[in-house]
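> fold the following, please.
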Amino acid sequence: MTMYAALLRGINVGGSKKVPMAELRTLLESLGYDSVATYLQSGNAVFGTDHGDEDSLAAELEQAIEKQFGFAVSVLVRDHAYLKAVREACPFPAAELEAKQLHVTYFSAPVDAERFATVDPAAFAPEEFRLGDREMYLYAPDGLGRSKLAVALSKPRLLKGVVATTRNWNTVVKLEELTGV
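I've put the predicted structure just below:
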């Protein structure tokens, strides 16, 4: 059985798109998934299954969530091996930083540096970002809520054609741990 994390985008924020975690767990179990758990209220779930791949599982979850809750939610599904690789490849000294200073944005498809070429990194120092394949690492010393670089990187024109969802470093670590059982 492969363990996966489901990353739901934009739920339980500002009173809209409410998805109670207990109901999400029940939904995942009804789809036949094993070892179901949720983490926090911001749309993180883990589960195990022997069928499907990341994309087909994400599509299945999106359909089930829309049917159950009555609204569309983008879902990214990533397996344990990927989550572990993201954690290990962090280009910033994660052990030396507060979790609120380090974030990972997961993308639905690979992205390249050309997509973000219009963002001048020097204009946002000491904030920094580094791209992986389907992820971007963001160092924001004052936190994501105060990050001007995060705002610049999330412009719709830069994210056209991909779904993006961001998690702080504590969540990155916890999801990798929860899927590693």
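> CA atoms for contacts and neighbours, from now on please.
Fine.
> residues near residue 143, how many?
18 (other CA atoms under 10 Å).
> I'd assumed residue 100 was in contact with it.
Yes - counting by CA atoms under 8 Å, residue 143 touches residue 100, with 5.2 Å between them.
> what are the ranges of the strands in the protein?
According to DSSP state E, the chain carries its strands in the segments 2-8, 34-39, 44-49, 75-79, 102-107, 128-131, 135-139, 164-168.
> distance between the ends of stretch 26-34?
11 Å (CA to CA, to the nearest Å).
> ok now it, how far from the chain's centre?
20 Å (CA atoms, centre = their mean, to the nearest Å).
> show me the helices in the protein, by range?
21-30, 54-69, 80-88, 148-153, 169-179 (DSSP state H).
> just to revisit the earlier point, relative to residue 59, which of the strands of the chain is closest?
Ranking those by distance to residue 59, with CA to CA as the measure, places strand 75-79 first at 7.6 Å.
> and the closest one, what does it pack onto?
Here strand 75-79 touches strand 2-8, helix 54-69, going by 3 or more CA pairs under 8 Å, 6 or more residues apart in numbering; DSSP states H and E.
> now the second one, please; I'll put the structures next to each other:
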Amino acid sequence: MTTYLAFLRAINLGAKRVFPKEDIRRVVEAAGFEGVKTHINTGNVRFDSRMRSRERIEQTLEQAFAADRGFEVPTIVYSAAEFREVARETRELAEANPGLARHYVYLLKDEPAASQTADIEARADDRGRMVVRGRAAHALLQPGYQDGAVDPLGAAKLLGVATNRNVNVIGTLAEKWAGA
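Got it, this is the predicted structure:
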């Protein structure tokens, strides 16, 4: 069995896309996954599976979520080993960039092509910059970046299917579920 972490996109943001963590756990278990755990109510799920294909796992979960909720729930899956690497890179970037106002990690369904990565990383100015590492894109935002702005660098639209978590959630989940 392999341990995976799944991140659900665009849930619990309003009255129409409600998906409580207890329901997420129930649906993941009903889809045949084991050792299911959730963390806070933003769509963070840990589970074990014999399936080896990330794409197949994502498809299985997305179908189960849509059947249960009646709306699509894009899902991004990482093995625990992959997520440990994301957490390591997150710590490395945080240490190399002291004084950031915010550090968000966008978890990507697919790794961007080299040209797409160049476009994303070109979105740098005095508010901050983006750094892409595989299937993770880091928004490194400087003080005064316009706190509260959802995408101050205009890079999120270039990422494809993605969801973000702050650096604290990445660290907590890596420790709690990925053995980092």
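> before we move on, back to that, just the helices of the first structure: most buried one?
A comparison of the helices of the first structure by mean neighbour count, using mean count of other CA atoms under 10 Å, puts helix 169-179 on top with a mean of 19.
> so residue 178 of the first structure makes contact with residue 47?
No - the pair residue 178 of the first structure / residue 47 is not scored as a contact, 9.1 Å apart, by CA under 8 Å.
> number of nearby residues for the aligned residue in the first structure for residue 156 of the second structure?
Here residue 156 of the second structure is matched to residue 154 in the first structure, going by TM-score structural alignment. Residue 154 of the first structure has 15 neighbours, counted by other CA under 10 Å.
> quick revisit: can you list the strands of the first structure in CSV and add distance to residue 66 of the first structure and mean neighbour count?
Converted to CSV, the strands of the first structure look like this (distance: least, CA to CA, whole Å; neighbours: other CA atoms under 10 Å):
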stretch, distance to residue 66 of the first structure, mean neighbour count
strand 2-8, 12, 23
strand 34-39, 18, 18
strand 44-49, 16, 22
strand 75-79, 11, 24
strand 102-107, 21, 23
strand 128-131, 31, 18
strand 135-139, 26, 24
strand 164-168, 18, 20
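> that older thread, make a markdown table out of the helices and strands packed on strand 75-79 of the first structure and add distance to residue 150 of the first structure.
Below are these laid out as a markdown table (distance: least, CA to CA, whole Å):
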| stretch | distance to residue 150 of the first structure |
| --- | --- |
| strand 2-8 | 19 |
| helix 54-69 | 25 |
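> for residue 141 of the first structure, give its distance to residue 148 of the first structure.
Residue 141 of the first structure is 11 Å from residue 148 of the first structure, by CA to CA.
> show me what contacts residue 96 of the first structure?
When contacts are counted by CA atoms under 8 Å, 6 or more residues apart in numbering, residue 96 of the first structure touches no other residue.
> which position in the second structure pairs with residue 87 of the first structure?
Using TM-score structural alignment, residue 87 of the first structure pairs with residue 87 in the second structure.
> quick one: its match and residue 172 touch, right?
No - here residue 87 of the second structure does not reach residue 172: they are 9.3 Å apart, not a contact under CA under 8 Å.
> can you give me the end-to-end span of stretch 127-145 of the second structure?
Stretch 127-145 of the second structure has an end-to-end distance of 4 Å (CA to CA).
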